[in-house]
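**Student:** Curious how this folds, go ahead:
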Amino acid sequence: MSELIPTKPYMLRALHEWCVDNNLTPHLIVAVNAQTRVPMAYVKDGEIVLNINYSATKDLHIDNDSVVFSARFGGVSQNIYVPMSAVRGVFARENGQGMFFEADLEQEEVQFSADHAEEDAKPAENKEELNKSKKPVLKIVK
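**Tutor:** Predicted structure coming up:
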């Protein structure tokens, strides 16, 4: 039997449509990592909330792999790319109704490897300070 397509993109499209049909403003919660393309000035605590209403976006496309669109941030048009693995939730701004997703294992592994790549790039004397300030991390061993 072939691998099933995840339900997340279908739920995301359905809730986006529900918001639009009810004149609500759909917002996307995104965990920012190396694969996401968002304006970093608006990222807070590793996440960004994006307005994905048709009036706030241009060429919005939600497929099974990603959410892609253009939007203005501070008057400057930016191309946004959000892999489906980085989507943490979708909700209506007006009433908070929506759906929030568990972190994808694949996403956590990408973030874990990116953190260690940054750590390895630091000079040896700074590694001790970095290790003291970092939270403990669990690694899945196969």
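**Student:** rest of the way, CA atoms for contacts and neighbours
**Tutor:** Fine.
**Student:** The residue lying closest to residue 65 once chain neighbours are set aside: how many residues sit nearby?
**Tutor:** Leaving aside its sequence neighbours, residue 65 sits nearest to residue 84 (Cα to Cα, 6 or more residues apart in numbering; 5.3 Å). Neighbours of residue 84 under the rule other Cα atoms under 10 Å: 21.
**Student:** Would you check that residue 84 makes contact with residue 66?
**Tutor:** Yes: contact status for residue 84 versus residue 66: in contact at 4.7 Å, counting by Cα atoms under 8 Å.
**Student:** If we go by neighbour counts, what in the helix or strand hosting residue 78 is buried?
**Tutor:** Element membership for residue 78 (DSSP states H and E) is strand 76-83. Residues 80, 81, 82, 83 are the ones in strand 76-83 that count as buried (16 or more other Cα atoms under 10 Å).
**Student:** just stretch 98-109 next, same as before
**Tutor:** Residues 98, 107, 108 are the ones in stretch 98-109 that count as buried (16+ other Cα under 10 Å).
**Student:** nearest to residue 125, of the residues you listed?
**Tutor:** The closest of these to residue 125 turns out to be residue 108 (Cα to Cα; 27.3 Å).
**Student:** Which positions within the helix or strand that contains the closest one qualify as buried?
**Tutor:** Taking DSSP H and E as the definition, one finds residue 108 inside helix 105-121. Across helix 105-121, burial judged by 16+ other Cα under 10 Å covers 107, 108, 111.
**Student:** list the contacts for residue 28?
**Tutor:** 49, 50, 51, 52, 87, 88, 89, 90, 91 (Cα atoms under 8 Å, 6 or more residues apart in numbering).
**Student:** Would you do the same for the sequence below? I want to compare the two.
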Amino acid sequence: MYSRFNIEATVVYSIYQWCISNRYTPCILFMPSVNNNLPDRLVRLEELVINLSRKAVQKLTISNEALAFSSSFSGLTHNVKIWFVQLAAVYGLEVGNGVTMYSYPFARVKRATINRNTINSKTNFKVTFCINEEFETKP
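**Tutor:** The predicted structure follows:
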């Protein structure tokens, strides 16, 4: 018997592995909500970019419905869960290449080109970049 993975989980995992293999910073663009267990100041934003690098998150898991990880924001560790229906894109920060998700409720990001500081598309929308803190490695 084998387990079946949905397409979103497969795409997110593939782009994440591609970023790691090419030494890019894997990032996700999504619409935050109170169900994500993020700090209040981030939940109020329309859209948010999170760094998924191994230095920025711990315990990253990708299931059929969501991705989950631990990350530090303003010195406090949060166990974050992001549902695939909230995802707009997963991409490599340095090159801006990746995949946009059609299940995202705001289809205006379909043809977006993502780069380090801005998102350019045919329609304007507000995006806030959040650099989550890197975990300290203890000897």
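**Student:** thought residue 104 of the second structure was touching residue 87?
**Tutor:** Yes: using Cα under 8 Å, residue 104 of the second structure makes contact with residue 87 at a distance of 5.8 Å.
**Student:** Next, name the residue at the spatial heart of the first structure.
**Tutor:** For the first structure, the residue sitting closest to the mean C-alpha position, by Cα atoms, centre = their mean, is residue 30 at 2.5 Å.
**Student:** re the thing from before, let me have the contacts of residue 28 of the first structure in TSV, adding secondary structure and distance to residue 73 of the first structure as columns.
**Tutor:** What follows is these, written out as TSV (DSSP: H, G, I helix; E, B strand; the rest coil; distance: Cα to Cα, whole Å):
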residue	secondary structure	distance to residue 73 of the first structure
49	strand	12
50	strand	10
51	strand	11
52	coil	13
87	strand	20
88	strand	21
89	strand	21
90	strand	20
91	strand	20
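**Student:** Now do the helices for the first structure: every range, in order, please.
**Tutor:** Under the criterion DSSP state H, helices of the first structure are mapped to 8-21, 105-121, 124-133.
**Student:** Minimum distance to residue 70 of the first structure: which of these has it?
**Tutor:** Among these, helix 8-21 comes nearest to residue 70 of the first structure, with 16.6 Å by Cα to Cα.
**Student:** and for that closest one, what are the contacting residues?
**Tutor:** By Cα under 8 Å, 6+ apart, helix 8-21 of the first structure touches 25-26, 53, 62-65, 84, 89-92, 98-99, 101.
**Student:** Throw together a ChimeraX command that grabs the buried residues out of those residues.
**Tutor:** With 16+ other Cα under 10 Å as the criterion, this ChimeraX line picks the buried residues out of those:
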select :25,26,53,62,84,89,90,91,92,98
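**Student:** and of the contacts of helix 8-21 of the first structure, the nearest to residue 126 of the first structure?
**Tutor:** residue 84 (34.4 Å).
**Student:** residues in contact with the closest one?
**Tutor:** For residue 84 of the first structure, the contacting residues are 8, 9, 64, 65, 66, 67, by Cα under 8 Å, 6+ apart.
**Student:** nearest to residue 130 of the first structure, of those?
**Tutor:** For the contacts of residue 84 of the first structure, the residue nearest residue 130 of the first structure by Cα to Cα is residue 66; the value is 32.9 Å.
**Student:** coming back round to it: using CSV, lay out the helices of the first structure together with distance to residue 36 of the first structure.
**Tutor:** Shown next, in CSV, are the helices of the first structure (distance: least, Cα to Cα, whole Å):
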stretch, distance to residue 36 of the first structure
helix 8-21, 16
helix 105-121, 11
helix 124-133, 25
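**Student:** Mind checking those for the one nearest to residue 39 of the first structure?
**Tutor:** Counting by Cα to Cα, residue 39 of the first structure lies closest to helix 105-121 out of the helices of the first structure; the figure is 18.3 Å.
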